[in-house]
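Asks: here is a sequence with its predicted model. Questions after.
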Amino acid sequence: MYLSRLFLSDFRNYKELELSLGPGLFLFYGDNAQGKTNLLEAVSMLATATSFHASSDREVVNWSAQDHVARLDGTVQRLEDKIQLEVLIVDPSPPVFAAAAGVRVNPRSIELPAHAPRKRYKVNGVPKRTIDLIGQLKVVLFAPSDLHLVDGGPEERRRFLDRALCQVQPRYSVALVKYRKIVTQRSALLKRIRDNQEDPGMLNYLDEQLTQLANQIIYERRRMIDALNDRANEFQRAISGGREQLQIVYRPSFQVDGDWGLTEAAEHYREQLRDARKKEIHQGVCLRGPHRDDLEFLVNGVNMLSYGSRGQQRTAALSAKLAELAFMHSSTGDQPILLLDDVFSELDASRREYLLCQVAGYEQVMLTSTDLEGFPADMVQRAHRYQVSGGVLKSE
């Protein structure tokens, strides 16, 4: 799988970009804040419909964009076919301070209906839902934040699982979206019950919905962890010179037993919700479910979050990401596109060399860096090189 063409319009600092691509290694280099990460962000959005870099979709729309709309368009060559993906992102309320900063903001020439979607998708020119876009293109991102997978917060580790599973399993993406809505509704209801505004019996329906969706999510997360453990320890041993053994442990907030079938598991989750109901009402939040799951990284039996050195934590994170790459490849038969966003500057020489060796054989790799120093000369020579400056690419 590879991206053969990328078109951007009013995306971040790219006013307009038309880029022909193909198999191989693509090096994008230049000073900070010139648009290197924005380029990888666009490719990732074509795969996952979300940004790994923005807290809100509106952030990706160029302030001076006509009608305040950004467009991403990519052509993907897959094993079995070629497919065109398009994403439109609308900023309904451009920042009021833009004019004061010297940026001209064009008046909107069309008015959006009140409930018009802020993102729109097309697959081969046909309007589609979010779920129909996700996974058509598959990517694995290596970013500096991924090196904090082990020592960061639980939400980072859940996102690590979700980004891969949503691309591999469409039903997982559907279940996750529905589950998040149920959690929001249930939390609001818990607060109303706490304030004596609703009957606690109103929770029964939402509990049933939550357990059914949680059951699907937990099942797929457990399968992914099992697959990751088949490979992660191999990478950890290689990077550490055989000194370290890595195990990734799934820590769900529900009590889980591997011997439970799906039907039996759902009943146990319902029972655990009933047991936690009094405490949940008192606190006004959902205390059980996949939104509170976590992962634990054990190296030689030691918890890396609490006791790991910086080097051990980064090695474990790198091993987990390489295992994710292998998982996605084996699950789909397609090699995902690798996006490496200035990650080499965060690694020491031995880890950098190992990562380069592991990714060198993949069909398409997009790598960003502030300069080309530190990369093997033969690798730089065979790469497609682009200097990035102010949202403009210059081919070498």
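Replies: Arrived safely.
Asks: please count neighbours and contacts with C-alpha atoms only from this point.
Replies: Noted.
Asks: and the helix or strand Ser9 falls within, what does it pack against?
Replies: Here Ser9 sits within strand 2-11, counting by DSSP states H and E. In terms of contacts (3 or more Cα pairs under 8 Å, 6 or more residues apart in numbering; DSSP states H and E), strand 2-11 is packed against strand 14-20, helix 36-48, strand 69-77.
Asks: below is structure B, check it against A:
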Amino acid sequence: MARLRAPTGGEGSPAGPAAGRGLLAGARPRRRGRPGAATARPAPIGPGNDLGYNRSVKLGRLQLVNFRNFRRLDLAFGPGAHLLVGDNAQGKTNLLEALYLLSTLRAFRAESDVQLVHRDAPVEGLPFARVAADVVTAGGPLRLEAVVTLREGPSGLLASKAVRVNGLPRRLHEAVGLFLAVLFTVQDLELLEGPPLLRRRYLDTLLGQIDREYLLARQRLEKVLLHRNHLLRRIREGAARRDELDFWDEMLAQDAATVVWERARAVSDLAELAAAAHEALAGGDSLGFLYRPRLGAEAAAALGDSPAALAAAFLTDLKRHLAQDIAAGATTIGPHRDDLEFHLGGLPAAGYASRAQQRTIALALRLAEAALLRARRGEAPVLLLDDVLSEMDAGRRRRVLSAIADYEQVLVTSADLEPFPAGFLARAHLYLVAGGEVTPALDAATTRTGDS
């Protein structure tokens, strides 16, 4: 690792795939004309593309208290690339996680929010973690603050989360997507070979930043499914009547239609964007993208019509699958069972793609996500790239750095400087991360030679 010198004196049975440019059976849902929803098609990814606007979300300052291994942090950021360098387990990924928490209000790798609080904080009588940032968006400057507070529960610590925007308390869903960020980590490789839940979460997290209606529908869907499944089991046991499902079926049909419709629309756009991003990053074999909604025959046929038609058709399918649902004690069709498939050169990426190819596909998906946010929201997100150049050859590394050059603000982590050409290092803001502390670094670029 090149040496960094700190400055002195400073601080089940799907109804068929919805694929690529088409959707179910080649149909594409018509755009809904909701206020605030952009209707323009996303532009291709990469430097030199005129997207019709130059607005970008800008991170100005990040402050942490008792977050993961950070006891205290107050760090200013400017435009451009920011390179965070340090050994493993020093806090690089934690810093990116803190920023992503402000964007999505979800911890991307914690089993529980309890894990976000520094392990010594409860012992010291300070059982909380605080993440705050000053950001500038198209709507103006914002002060965002998320606090995770711990309390004793019957079987251990429990966590609650609160958020403030410009000093005022807000509900969590009201703050999602105010600060736009896209995060790549090595865990993204599990999108290809991991369980369907991860792929649904990928779509949900993206769409939650774009569309508050989708976010609320997705949250309601989870609650409705819990009630419906509980009632199905009671019916199976003879403790409830079938007509008691009518209320929950109506609610489920409406929210399921919203979720499936927006997922299908997003996958149609993402397929094109991801294919373009993959071509820019790797060339060669083309990347394909399939959406597999778990629908009955009526809803599958209605997916190309309208959200209202889809909801009515889904309700019909629920009635037809009722005997099966009662036997299973669970709802067997719906967006909670959707999946995505990825193909490379016509073959399933899971099981065929090499480790480097999987990493490239995962990064292409994140760049497609960033491009879709840019197109739908009208401003570019901050890119958060964790160890993005690892396991890549020199050619792919150059293409990755070229692909992210169009974004106004990028944070990249690495264990060393070797993967980065001298030209990139000369332009980047460099930081040394060690033991939960971040120190601006000087003269890193002068320790390297090479092509820019």
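Replies: Great, that's in hand. Given the structure is predicted, the values throughout are model-derived calculations rather than measurements.
Asks: follow-up on the earlier one: mind reading off the mean deviation between the strand holding Ser9 of the first structure and the second structure?
Replies: In the superposition against the second structure, strand 2-11 of the first structure averages 0.8 Å from its aligned positions (mean Cα distance after the TM-score superposition for the first structure).
Asks: whereabouts in the second structure does that strand align?
Replies: Per TM-score structural alignment, the counterpart of strand 2-11 of the first structure in the second structure is residues 58-67.
Asks: buried residues in the matching stretch?
Replies: Going by neighbour count (16 or more other Cα atoms under 10 Å), the buried part of stretch 58-67 of the second structure is Lys58, Leu59, Gly60, Leu62, Gln63, Leu64, Val65, Asn66, Phe67.
Asks: all strands for the stretch 301-450 of the second structure, in order.
Replies: 339-344, 347-348, 382-386, 409-414, 429-434, 437-440 (DSSP state E, counting those that start in this stretch).
Asks: what is the burial count for the aligned partner of Arg194 of the first structure in the second structure?
Replies: Superposed on the second structure with TM-score structural alignment, Arg194 of the first structure falls opposite Arg236. For Arg236 of the second structure, the neighbour count with other Cα atoms under 10 Å is 17.
Asks: neighbours of the nearest residue to Arg236 of the second structure once chain neighbours are set aside, how many?
Replies: Residue nearest to Arg236 of the second structure in three dimensions, not counting chain neighbours: Ile326, with 5.7 Å by Cα to Cα, 6 or more residues apart in numbering. Applying other Cα under 10 Å, we find 20 residues neighbouring Ile326 of the second structure.
Asks: separation between Ile326 of the second structure and Leu225 of the second structure?
Replies: Per Cα to Cα, to the nearest Å, Ile326 of the second structure is found 13 Å from Leu225 of the second structure.
Asks: and for Ile333 of the second structure?
Replies: Distance from Ile333 of the second structure to Leu225 of the second structure, by Cα to Cα: 11 Å.
Asks: those two - which one has more neighbours?
Replies: A count of neighbours by other Cα under 10 Å puts Ile333 above the other of Ile333 of the second structure and Leu225, at 22 against 19.
Asks: test my guess that that one contacts Leu295.
Replies: Yes: between Ile333 of the second structure and Leu295 a contact is recorded at 5.6 Å, counting by Cα atoms under 8 Å.
Asks: from memory the match of Arg194 of the first structure sits against Ala327, does it?
Replies: Yes: using Cα under 8 Å, Arg236 of the second structure is in contact with Ala327, at 6.7 Å.
Asks: the helices and strands packed on strand 2-11 of the first structure: which one's closest to Phe344 of the first structure?
Replies: Closest to Phe344 of the first structure of those is helix 36-48 (Cα to Cα; 13.8 Å).
Asks: average offset of the closest one relative to the second structure?
Replies: Helix 36-48 of the first structure sits 0.6 Å off on average (mean Cα distance after the TM-score superposition for the first structure).
Asks: now do that helix: distance to the chain's middle.
Replies: Relative to the mean C-alpha coordinate of its chain, helix 36-48 of the first structure is positioned 11 Å out (Cα atoms, centre = their mean, to the nearest Å).
Asks: nearest residue to Gly91 of the second structure in space, ignoring adjacent ones along the chain?
Replies: For Gly91 of the second structure, the spatially nearest residue (Cα to Cα, 6+ apart) is Gly436, at 5.3 Å.
Asks: please consider this matter closed, and thank you.
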